[in-house]
Each structure stands twice: as structure tokens, then as C-alpha cells.
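> Return a 3D structure for these sequence lines:
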Amino acid sequence: MALHDQLLDTDESTPIGTVVTLWQSLVAQADYFIGTLWRPWVGYQILIALAIFGVAHVLRMVLAPRLHAWMRAREGWPMWRIRWLVVLHKRLRSIIFVLLIWLVISVMREVTWNSRSYQLSIIANLATAWLIVALTTRLIANPFLRKIVRYGAWTWVTLRILGLTEAFERLLDNLAVSVGTMRISALLLVQAIFVIGLLWVGARFLSRTVRNRITGNEDISPSMQVLAIKMMQLLFYGLAVFIGLKAIGIDLTGLAVLSGAIGVGLGFGLQKVVSNLVSGVILLLDKSIKPGDVISLGDTFGWITSLGARYVSITTRDGKEYLIPNEDLITGQVVNWSHQNDFVRLDIYFGTAYGDNPHEVRKIAVEAAMAVPRVLQSKPAVCHIVGFGDSSVDYILRFWISDPTGGLTNIRGNVYLALWDAFAEHGISIPFPQREVKVLPDSTLQTTTRKDPPVS
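Model (predicted):
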């Protein structure tokens, strides 16, 4: 009894007093709910809610397979529409339950007193709020952040509907620590997570919309598209954090000095990271490389798939993806096969026998190369003699292509095969090194036979 009196006399301005007040409110709500269960119409409403849930479950079992089959037949629909249909399919039972319970409440309010549907209204409000929260939080791509926002919103709407919001807010507000002149409470942290999370979702939606608009504009070069998208994302997300902190009452002027000191420390410790970031911005501004370009850097040959803040992703013909730091592309020697245009000249070398007419060889080689697919007809191929070798007359064949992204080794191989077929058709031979042994007069040629050792 003394402990009970002590709890009753506890100051509500302290955390313990707030906990006691919240506990007493919960106990009062539980006593009221248990007491009302003995009333006939309250028990009837609980049974009606359970019956509605059972009907919703049965309807879900009947309608879900049909809806799934209908969804699989929707070919050509946008991906976002299919994703929302999948979400609705997963929440089909909740949707049916909410619709049925509000329909029952509307009928009951027409045929009987409103008090006989009071508990049903509470259940309907809770179910509706939970369903809305579950659907809207699907806009958050990060699974961890989505769970935090979802469960936090469920807790808040439940307390709001049950009338426990003020007591819970006092509890969170009293759970606080002071850092200098700044007071940080649990309520402030919850508000910050909610507000910043909501603004973050809005910033993500705006950045997606702007990205789609920018990528759909053909007048903007690919490198400038990437730069504009990165700048807009930085602007939107930065504004989301700044506005969120200001909205909950946090003074940001005190963070200016701290951020400056942190920036100096990070500048010395993260020189390479900062160098790659600056190099990435330079690459986007000077338009030296862009997504889709075919480049060579050292032994790496491939096409650029994406430009990141720290690195460039290059995919080779064998499917390997290389992440090359931006600084290497600024300081190293890069061959961009499609910088100004997509025209690329390729050279291949071959040789023929001395007995073949070089004029015919050149003509046949050019015709064979021009007949290969991917070789440009607008830029004629040429063939020149580059030397007289020990066993062959050496030639160089030069031709042009306009799609280096299709590969270089394969087109060279196709041209070599065309040369082989054309030379075989016209009787032109491709020699290999040969050596002649001449026996001088007044000399004898002696041969010896190697004897293998006996097998033991």
C-alpha cells in the first residue's frame, strides 16, 4: 500500500512519474475494455469482427489465385504498375477486411445506435491505418529504413486511436540528455526519424522523376546527364536533411565550426577519396568519356557501363567488370575508341608467296574485306605492301568499322577468314618459313642413325 501511495505521489515531470502515469492510463484502458466485454453488444461486435476476418480470409483464398493469373497475363505493362499489383496481392486479405468492416459499420449505424458499433469503429480505424502505412511505406527502397518507418507509424497511429498519444509523448520527452545547451530527448529523435524519413522519401521520388526527365532528353550529352543527376540528388537529399533538422527545432549554427574541423581532418585522411571525387567531376565536365564509350586503359579493353562518384565501371568482352578509380583515367593514357565519333580503323597483316602477283593480291584482299559484315562501305579498305620477308611478300590491310562496342577481335577474325577463302578460291598461297640445305662441290654428306637405348 505504501508503494502504491508512493507511485501516486510521483511527480509527472520526471521519467519515472511519466512511466507511472502511462502505466496507470494503460491499466485504466484495459480495465475499461475488459469491463465492456461483459456487455452484450460489445461481445457481439468482437464476434462480428472475427466473422468479418474469416470471410475476408475465405475471399482471399478464392480471389488471390485468379488475381495472380490475371497479373501474369498483363504483358507490356509498366514495371511500377506490376509492382503495385504485387503489393496489393500480398495485402488482399487486409484490403477485403477493411472494406467489409466499414460496410458493416455503415449498415449498423443505419439500423441501430452508434454505440453498438463503437468497438467495431476502433478496430476498423486500426485496420485502415495499418493498411495505409503498409502500402505507403513500400515507397521506401531501403528495407531497414522501411521497417523502421512502418513499425514507428504503426505504433503512433495505434496510440493515437487509443488516446494514449499525450502520455507517451511526455514519456519520450522526459527521456532526454543535455549536450551543452542542446537538449536531446527520445521524442526529438523519433520526430527527427519520422520527418527526415518522410522528406527522404519525397527527395527520392523527386530525384527519380528528374532523372527520368534528364535521361529522356536527347539534347543533353550522356556525361552531362550523369553530372546533372548527381547534382540534383545531392541537392534534394541535402535539403531533406537540412529542412528535417530545422523542422524539429535543432539549431544548425553550432554545427558549422564542428563541420569545418571535421572537413579539415577528412581532407588529410581521405586524399585519395577526394581526388577520385574531384576527378569524377572533371570527367563529367570535360566529356572525355561517357557511358557507352569503348576505351582501352593498359591491358583493359571494354565499354563504360556507369560513371560513379569514385570509380568508373568498365565491362570487358568476357563479362568481367572492372572498377577503375577516376584518378587513373585523369592521369593515365586512355584510348577512347568512340570519343568524337564511332569510326575505328583496324589493321591486319598477312603475307603471300613470291610467285603470286601482288596487284591481284591487293585487289582480292580489298574485295574480301569489303564483303565482311560490319566493315564500312563508305570508307573503302586499302591494302599496301610493307616489305619483302624471308618467305613471303608482306602486306597490311586497313578497313573501317563504326561499332567498336561489337568487339574488335571478332571482326579481325572474320576478315582473316574472308582472306583465307578468297585466297583459296584464286589459288594464292600463304607461305610458311622454309630452309634450303645446299651441298658444296668436293664435299660429302654424312648421315648418322640414332640408336635408342635398350629397354630395361
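
> hey, let's count contacts and neighbours off CA atoms from now on
Will do.

> just checking, E12 is part of a helix?
No: per DSSP: H, G, I helix; E, B strand; the rest coil, E12 lies outside any helix segment and is coil.

> wait, doesn't it sit right on Q24?
No: look at E12 against Q24 with Cα atoms under 8 Å: they stay out of range, at 11.9 Å.

> quick one: which of those two has more around it?
Taking neighbours as other Cα atoms under 10 Å, E12 and Q24 compare with E12 leading, 18 against 14.

> any idea how far L175 is from the nearest residue to the more buried one once chain neighbours are set aside?
In space, and not counting its chain neighbours, E12 is closest to T18: 5.0 Å by Cα to Cα, 6 or more residues apart in numbering. T18 sits 10 Å away from L175, going by Cα to Cα, to the nearest Å.

> Between those two, which is the more surrounded one?
It is T18, of T18 and L175, that has more neighbours when counted by other Cα under 10 Å, with 23 against 16.

> Return the residues in contact with that one.
By Cα atoms under 8 Å, 6 or more residues apart in numbering, the contact set of T18 is 11-12, 167, 170-171, 174.

> need the strands for the stretch 101-250 of the chain, in chain order.
Along the stretch 101-250 of the chain, the segments classed as strands by DSSP state E, counting those that start in this stretch run 176-179, 182-185.

> Here is the second sequence; please produce its structure so I can put it next to the first one:
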Amino acid sequence: MDTEFSLLFDEIIQLWNLAKLQFQNLLLPSRLWQLAILAGLVILVVLLNAWAQPRMREWMRGLENRPKWQLRLLLTVNRRLKLIFFTAGVWIALWIMRGITSFPSRSYILSLAASLALAWLAVVFAARLVRNPMVRTIVRWGLWIYVTLYLLGITDEVGRALDQVAFEMGSFRLSVLTLVQAAILIAVLFTLARIVSSSSAEQIRRNEAISPSMRVLAVKVMQILLYGAAFFIGLKAVGVDLTGLAVLSGAIGVGLGFGLQKVVSNLVSGVIILLDKSIKPGDVISLGDTFGWINTLGARYASITTRDGKEYLIPNEDLITGQVVNWSHSNNFVRLDIYFGTAYGDDPHLVRKIAIEAASGVERVLTTRPAVCHIVGFGDSSVDYILRFWITDPVGGLTNIRGNVYLALWDAFQEHGISIPFPQREVRVMNDAVQVETRALD
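Reported below is the predicted structural model:
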């Protein structure tokens, strides 16, 4: 341990001496002139950016019908206008300086600044391939630091210093350098995995020969395999022993299994749903008081949109253990029932005929599967009927079609003089009994 600390101390002293030497070189007259040029260029860039950035944003607001990737690229350019202007300006200054003098030392600072600015600008646009904002920020800053150290020529010294800071347990050794290399490599592999996954997923979704549920399952399995392979390949490439990691991950998995039972249950339920094809994207289902159609099937939940525009995230476990009504599981035919009553003085044969004709004339009601009407009982005030009809578009709503059929019945009954009775009550006041009671009290 003492040896490692001494090596680390030596590396830090070497870096400090190198930094002091570079600072002393900056005090040379030729270097000071180059620093003055860079300072003036920075002031010019700030002024130019203050003029150009708002005007570019105003121009971008007027763009219509442009692909999203173009708008994102323009937004990135707008945010990095300072760096773009500085890169262009420092390269112009470098070319002018090299045209004036042939001594490399008189353009060394400008050459270094131009190389750094161009590398930083390339990192900005390369990092846009990473979709996750947090990971993108980590990748961008990591690459900025690496290219800066590389162009300064101190990557070996910094690498040796980081390698001295390590955690050791038996034969297992994990240094900061290893962690940094693993993070960078895994981020790159994850980006490549995302690109491959996105292109492959799009092809799978367009394949009509595969059922919707199997498309979702195939995309999920492919994503798990690609990202898992990227993670383990990245660790193996930087020399991490995966045997010890497997034992550690097994212990962590047991602990998480007890604490995340619901999460695991939802994951397993999601796989079961995709395999047995009980529900799939586009199906119309009702679960309890929730009625709507399925937008997506996720690893943990299903997204259901109702008729009023609300989006419910139903855990997959509820879809497995609860009673789910799938209105479009095997086919889209749905039978609806409505109840009504008419007066005893109306002909029931005529009532049934009028009710069937009224329902058949409503839009969305099928005529290929005729509606039927039956007497279901003799009530206190009315003869009770049930009217049954079929539709094929439950996604269009159930309450609205029932309301339209009721309205058609009302119009048809009014036209044919058929009445819809309602309970009536009579209250009689017995005046004689009240007078007799009053006399008795006197």
C-alpha cells in the first residue's frame, strides 16, 4: 500500500512539474501575443453570438413541416454558436499567423487552441447520438476531458496516476482508470446497441406476418440481449473479472428479489401476456371501471387510453390476476343490451317490430346480424323488454351508441303513439275523518 501511495505521489509531482514548465513557456513574448489574439477572439465571439443567436432562433420558429432530426440539429447548432464561431475564428487566425511567420513556436498556442476547439465541436455533435440526456452529458464531458488530455500530451501521465488509485480485495483489483475506461466503452457500446435496436425494431414493427404481441416481445428480447451484451463486453474489454461479478450480482439479485417482488411480478406478467396473446396493442378492454383501448404494452405496465382522453397505466400483474373483458380478443363483434318498458295498452308485437326497426336504422348498428327484441317481464307499471343489437367498433365507445339507440326508440314511439309509463301515486285527504277527530278533541 505504501508503494502505491509513493507511486501516486511521484506521478502527481511529475504532472505538477510539467504544468509549471508549460506555464513558464506561456510567459514568452511570442506566446503572450498568441494569448492576446485568443482573448480578442473570445470578445469578438461573444459579441457575434449575442447578435446571431436570437436571430437564428427567430428564423427557426418560422420553420414548418421539417423532420425532427433537422430541428434537433439546428437547435444544437444554435446552442453551440459560440464554440462554432470560436473554432472558425481560431483556425483563420492560425492560417494568418502561419502565413506571416514560419516558426512553429509563434503559432503553437493558436494551433493547440484550434485543435482543441475542433475536437470539442466534434464531440458535441457525436454525443447527440446518445438519446438519454444524463448519459449524453456524461459521454460529452468524458470525451472532452479525454481529447483535451490527448492533445496536451499527458494521457500517459494521467493514466498512470489514475491507475494508482485502486481498490483491491485478494486478487481482485479495480482502479479509477479501469472504471473510466469501462464507462466510456460501455457508453459507446450502448449507443451502437441503441442504433441497431432502433433500426431492427422498426423492421419488426412493419412485419405484418408477426402478431402485434409477438412484435412487442421480439423487440423487448432484442433490446435486453443487445444492451446486456454491450454491458458485459465493455466490462470484459477493460479486464474486469466477470466471475467475481457473477457471484456479487447473484447476492444482489437475491436481495432485490425480496424487495422488488411486485416489479418482478409485473415483468413476468408482461412476458406471459405477450406469449399467450390474451391482449395486444389496439384491443378494447375493460378492467373494473376503466374502459379503453391499449396503446402500448410495456415491461411493467400497459397503457390504456379511455374515451375521455385519460391514459391509465395498468400494472401487468392486474391484467393477469384480475377479470379483464377483452371486447376484441377473437373478433370485433360486440353485442349490447338495453332495457325499456311500454304501457300495457300498447300492442307488444308492434312494440317489438318498431324497436327492431329503430335500432337497425342507427349508425354503427350492424344489419348483417339483426337486432332482436324480447319481453322479459310484466312490471308494476309497464311491460318490460330487452333490445339486443351488434356493433363491430367498440373503440368508438359504448355509451354513445346506447344513447343513440334510446333516442331512436323515443322518436319511433312518439311517431306511433306508444307510451312509456312511469309510476304514479295518488294522495287523498279524508276531510270527514279530520273533522270527526277534531270534534273528539273538543
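
> Pick the most buried one from the strands of the stretch 101-250 of structure 1.
strand 182-185 (a mean of 14; mean count of other Cα atoms under 10 Å).

> so where is it in structure 2?
Counting by TM-score structural alignment, strand 182-185 of structure 1 pairs with residues 172-175 of structure 2.

> With structure 1 overlaid, how far apart is the matching stretch on average?
Once fitted to structure 1, stretch 172-175 of structure 2 is off its aligned match by 1.2 Å on average (mean Cα distance after the TM-score superposition for structure 1).

> quick one: what's aligned to L234 of structure 1 in structure 2?
Matched by TM-score structural alignment, L234 of structure 1 corresponds to I224 in structure 2.

> now swap in T155 of structure 1 and tell me
Mapped onto structure 2 by TM-score structural alignment, T155 of structure 1 lines up with I145.

> So which residue is dead centre in structure 1?
In structure 1, the residue lying closest to the centroid (Cα atoms, centre = their mean) is A141, at 9.9 Å.

> For G322 of structure 2, grab the count of nearby residues.
Close neighbours of G322 of structure 2, defined as other Cα under 10 Å, add up to 11.

> measure it to S278 of structure 2 for me?
Distance from G322 of structure 2 to S278 of structure 2, by Cα to Cα: 13 Å.

> cool, and G396 of structure 2?
Noted for G396 of structure 2: a distance of 21 Å to S278 of structure 2, by Cα to Cα.

> before we move on, the earlier item: which residue in structure 2 lines up with the residue nearest to the centre of structure 1?
Match for A141 of structure 1 (TM-score structural alignment): R131.

> Next, count neighbours for the counterpart of D289 of structure 2 in structure 1.
For D289 of structure 2, the aligned position in structure 1 is D299, judged by TM-score structural alignment. Per other Cα under 10 Å, the neighbour tally for D299 of structure 1 reads 5.

> Tell me which residues of stretch 405-422 of structure 2 come out buried.
Within stretch 405-422 of structure 2, the residues scored as buried using 16 or more other Cα atoms under 10 Å are 405-406, 408-410, 412-413, 418-420.

> What range does it cover in structure 1?
Under TM-score structural alignment, the match for stretch 405-422 of structure 2 in structure 1 covers residues 415-432.

> if I pick R435 of structure 1, what's in contact with it?
Listed by Cα under 8 Å, 6+ apart, R435 of structure 1 has no contact partners.

> Confirm that it sits in a helix.
No: looking at R435 of structure 1 with three-state DSSP, it is coil, so not inside a helix.

> and for stretch 341-356 of structure 2, what span of structure 1 is it aligned with?
On the basis of TM-score structural alignment, stretch 341-356 of structure 2 is assigned to residues 351-366 in structure 1.

> buried set for that stretch?
Neighbour-count burial for stretch 351-366 of structure 1 [16+ other Cα under 10 Å]: 351-354, 358, 361-362, 364-366.

> Now for those: which two are most distant?
Y354 and V366 (19.1 Å; Cα to Cα).

> Confirm that G377 of structure 2 sits in a helix.
No: under the criterion used here (three-state DSSP), G377 of structure 2 is strand, not part of a helix.

> Counting neighbours, what do you get for it?
For G377 of structure 2, using other Cα under 10 Å, the count is 12.

> What is the equivalent residue in structure 1 for it?
Under TM-score structural alignment, G377 of structure 2 pairs with G387 in structure 1.

> got it, and A36 of structure 2?
That one, A36 of structure 2, aligns with L47 by TM-score structural alignment.

> Which strand or helix spans that match?
Taking DSSP states H and E as the criterion, L47 of structure 1 maps to helix 40-72.

> go on, V264 of structure 2?
helix 261-276.

> which parts of that helix are buried?
Neighbour counts over helix 261-276 of structure 2 (16+ other Cα under 10 Å) mark 263-264, 266-267, 269-274 as buried.

> Please apply the same query to stretch 126-143 of structure 1.
In stretch 126-143 of structure 1, counting by 16+ other Cα under 10 Å, buried: 126-131, 133-134, 137-138, 140.

> Redo these as JSON lines? Include distance to V98 of structure 1.
Listed next are the buried residues of stretch 126-143 of structure 1 as JSON lines, based on distance: Cα to Cα, whole Å:
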{"residue": "L126", "distance to V98 of structure 1": "10"}
{"residue": "A127", "distance to V98 of structure 1": "6"}
{"residue": "T128", "distance to V98 of structure 1": "6"}
{"residue": "A129", "distance to V98 of structure 1": "10"}
{"residue": "W130", "distance to V98 of structure 1": "10"}
{"residue": "L131", "distance to V98 of structure 1": "8"}
{"residue": "V133", "distance to V98 of structure 1": "13"}
{"residue": "A134", "distance to V98 of structure 1": "13"}
{"residue": "T137", "distance to V98 of structure 1": "18"}
{"residue": "R138", "distance to V98 of structure 1": "19"}
{"residue": "I140", "distance to V98 of structure 1": "24"}
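
> Tell me how many other residues surround Q181 of structure 2.
Burial measure for Q181 of structure 2: 16 neighbouring residues, criterion other Cα under 10 Å.

> Pull the contacting residues for it.
Applying Cα under 8 Å, 6+ apart to Q181 of structure 2 gives the contacts V238.

> so how far is Y146 of structure 2 from it?
10 Å.

> now swap in I273 of structure 2 and tell me
Distance check for I273 of structure 2 against Y146 of structure 2: by Cα to Cα, it reads 46 Å.

> Let's have the strands of the stretch 101-250 of structure 1 in JSON lines, adding distance to V62 of structure 1.
Shown next, in JSON lines, are the strands of the stretch 101-250 of structure 1 (distance: least, Cα to Cα, whole Å):
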{"stretch": "strand 176-179", "distance to V62 of structure 1": "52"}
{"stretch": "strand 182-185", "distance to V62 of structure 1": "49"}
